[in-house]
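[1] 3D model of this:
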Amino acid sequence: MSESKTHSASTETGAWSTSGYFMLILMIVMVGLTAMRVIGFASGSPSEDEVPGFIATIAALPVAIVFIASGFYMIQPNQAAAINLFGSYRGTDRNHGLRWVWPWMTKTKISVRANNVVSEKLKVNDLRGNPIEIACNVVWRVADTAQALFDVDDYKAFVFVQIESAVRSIGSRYPYDDIEHHEVTLRGHHDQINDELRTELNARLVLAGITVDECGLTHLAYAPEIAGAMLRRQQAEAVISARKKLVEGAVSMVEMALNQLSEKNVVELDDERRAAMVSNLMVVLCGERDAQPVVNAGTLYQ
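    This next block holds a predicted model:
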């Protein structure tokens, strides 16, 4: 039976390279020497012994010039170049400016600048099964050039796919909203959701040598097919919650009024009068309109 091979992660290392400006000066000197030799040979009458030396010099200097010219490459700020030798990774050069390396080395440039991506609006079912639309903004950059180039086929496409997967995972992990404020929700806990999204993205993108500096939800809404129904539900829940608070406050105020009346002996109330007072106070405190006072000239029993 053949054994399955595990994935071997690449690791960025420094590459050998030198300043291209020194090699540029050396090449210019060689060009000048070649020109001087040609001019000197053309203007004089060299002997037969000098001809072989001249031919060797004229043949060697252009080869050396071409050799040096083939090793130049330039790196912009926040850019790197992976150096390979016949398919073998030899390191990454992060020194910007004009650089030079052996001509038989191949150079693959890669940007290490920050990239900003706004994902498409995705339709996801939240924790309660409600369809919602969700999108996010992600700021990412290449942290390990060797992993980005050699461990995934296309690291940019890999980033887009993993962003979509992470957003779907976070969207289905929490409810959209909770009127009781007992649960962590997508709408009410932005900082916590954004931190968790960033942590999950970093865990998913570490394979490609990508790090996420910042991310956050940019769009969050119920899907159009249930938006109207959920709006009415939210309105109903808000009314119920407001009524509940209103009743709790009214009961507390009625209880306080009855206790103070009894403690200060303002009036003696039997059960029937107490019930009538409670009813009147609850109507006054819980009514949506201002109460209209009615003067009772008789008694409760008339």
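[2] when you work out contacts or count neighbours from here on, use the C-alpha atoms and nothing else.
    OK.
[3] in the stretch 151-300 of the chain, which spans are strands?
    Along the stretch 151-300 of the chain, counting by DSSP state E, counting those that start in this stretch, strands occupy 210-222.
[4] what sits closest to Asn137 if chain neighbours are left out?
    In space, Asn137 comes closest to Val118 once its chain neighbours are excluded; the distance is 4.4 Å by Cα to Cα, 6 or more residues apart in numbering.
[5] isn't that neighbour up against Val138?
    Yes. With contact defined as Cα atoms under 8 Å, Val118 reaches Val138; the gap is 6.4 Å.
[6] looking at those two, which has the bigger crowd around it?
    Neighbours per residue, other Cα atoms under 10 Å: of Val118 and Val138, the larger number sits with Val138, 23 against 16.
[7] compare with the first, here's sequence two:
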Amino acid sequence: MQEKDMFKLNGLIGVVLFLIFVAVAAIGIWQFDVNENISLLVIGILCALLAALILTGFTIIQPNQAKVITLFGRYLGVIKHEGFYFTVHLAVRRTVSLRVINFNSEKLKVNDLEGNPVEIAAVVVYKVFDSAKAVFDVEDYKEFVHTQSETGLRHIASQYPYDNMNNDYEISLRQHSDEVGHELTKDLQKRLELAGVEIIEARIMHLAYASEIASAMLQRQQAKAVLAARKVIVDGAVTMVKSAIDQLKEEGIVELDEEKKAQMVNNLMVAIVSDKGSQPVMNTGTIY
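    Coordinates of the predicted model:
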């Protein structure tokens, strides 16, 4: 089902026709009372019925709103431009909002690419671009959007790991929210095009490990952070020790054999790397 423009006239034309038929009906009935001419009564009744029929042809379209019109089960067209119109009589008009709609999904528990249970939720921003599809191709387009959004979110969440701790993957849910949101938007657009819905944006608004593994994963993250910090400290300590020994050697302050140099390196490394205060004893050999 595709959108097509519906035949319509300015509503004022319908108002003029309505007033004309009302006036003719009133005159015919009044003249019947005076002259008792049955033909005038018939004309008056017919004009009154036509005036009532004209009333069913008026419709008002609000901004960012569409009316899908059917007559006796047959789809006639859509009116999308705001205003007051006069169109087909006795038609059924279904209103569809063309405004941007914001939808927050429920928190879902899914397994990521590595099988870890995570809680995830998304915000989806969409609008209807084809009101005929939204009315006729699905039972309830809003319910369809909600269901397909949850399905798409589950699908995307299962394609990526929660966190890329070991640099085994290019994209992770936590570290690449923009890329994941872009993929989610594309996935939802394919699913919802059937309903005449355009996805403007889809982004993850909640992401966390499931409660049963949250504590263990927190410890894992803390351990990773500690190891990263230790590596920085050790790299810096090695640079400092090397600089200190080279400077002592160049300036001839002390003379160290290999054994004493190893002991000095050990003491300096302990002093720099240790979390607690240390008092190393350094044997510098013979001083000149």
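[8] could you find the counterpart of the residue nearest to Asn137 of the first structure in the second structure?
    Aligned by TM-score structural alignment, Val118 of the first structure pairs with Asn104 of the second structure.
[9] and its match, what does it touch?
    Residues counted as contacts of Asn104 of the second structure (Cα atoms under 8 Å, 6 or more residues apart in numbering) are 121-124.
[10] distance to Tyr169 of the second structure and secondary structure added to those, as CSV?
    Shown next, in CSV, are those (distance: Cα to Cα, whole Å; DSSP: H, G, I helix; E, B strand; the rest coil):
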residue, distance to Tyr169 of the second structure, secondary structure
Ala121, 22, strand
Ala122, 22, strand
Val123, 25, strand
Val124, 26, strand
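[11] what's the neighbour count on Ala229 of the first structure?
    Using other Cα under 10 Å, the number of residues around Ala229 of the first structure comes to 12.
[12] for Glu133 of the first structure, see how far away it is.
    Going from Ala229 of the first structure to Glu133 of the first structure by Cα to Cα, to the nearest Å gives 15 Å.
[13] ditto for Val212 of the first structure
    23 Å.
[14] more neighbours, these two?
    More crowded of Val212 of the first structure and Glu133, by other Cα under 10 Å: Val212, with 22 against 18.
[15] name the nearest residue to the more buried one, sequence neighbours excluded.
    That would be Trp140: by Cα to Cα, 6+ apart, it lies 4.3 Å from Val212 of the first structure.
[16] about what we covered before: which of the contacts of Asn104 of the second structure has the most neighbours?
    Scoring the contacts of Asn104 of the second structure on neighbours with other Cα under 10 Å, the highest-scoring entry is Val124 at 24 neighbours.
[17] kindly state which residue of the first structure is aligned to that residue.
    The criterion is TM-score structural alignment: under it, Val124 of the second structure has Val138 as its aligned partner in the first structure.
[18] quick one, what contacts that match?
    Contacts of Val138 of the first structure were listed using Cα under 8 Å, 6+ apart, and they are 116-119, 212-216.
[19] with respect to Ala242 of the first structure, which of those residues is nearest?
    Ranked by distance to Ala242 of the first structure (Cα to Cα), the contacts of Val138 of the first structure are led by Gly216 at 31.7 Å.
[20] aligned counterpart of that closest one in the second structure, please.
    By TM-score structural alignment, Gly216 of the first structure lines up with Arg203 in the second structure.
[21] its match contacts His176, doesn't it?
    No. Under the criterion of Cα under 8 Å, Arg203 of the second structure is not in contact with His176, lying 11.2 Å apart.
[22] the more surrounded of these two?
    Using other Cα under 10 Å, the more surrounded residue of Arg203 of the second structure and His176 is Arg203, with 21 against 15.
[23] for that one, give its distance to Glu119 of the second structure.
    Distance, Arg203 of the second structure to Glu119 of the second structure, by Cα to Cα: 14 Å.
[24] and what of Val265 of the second structure?
    From Val265 of the second structure across to Glu119 of the second structure, the span is 49 Å (Cα to Cα).
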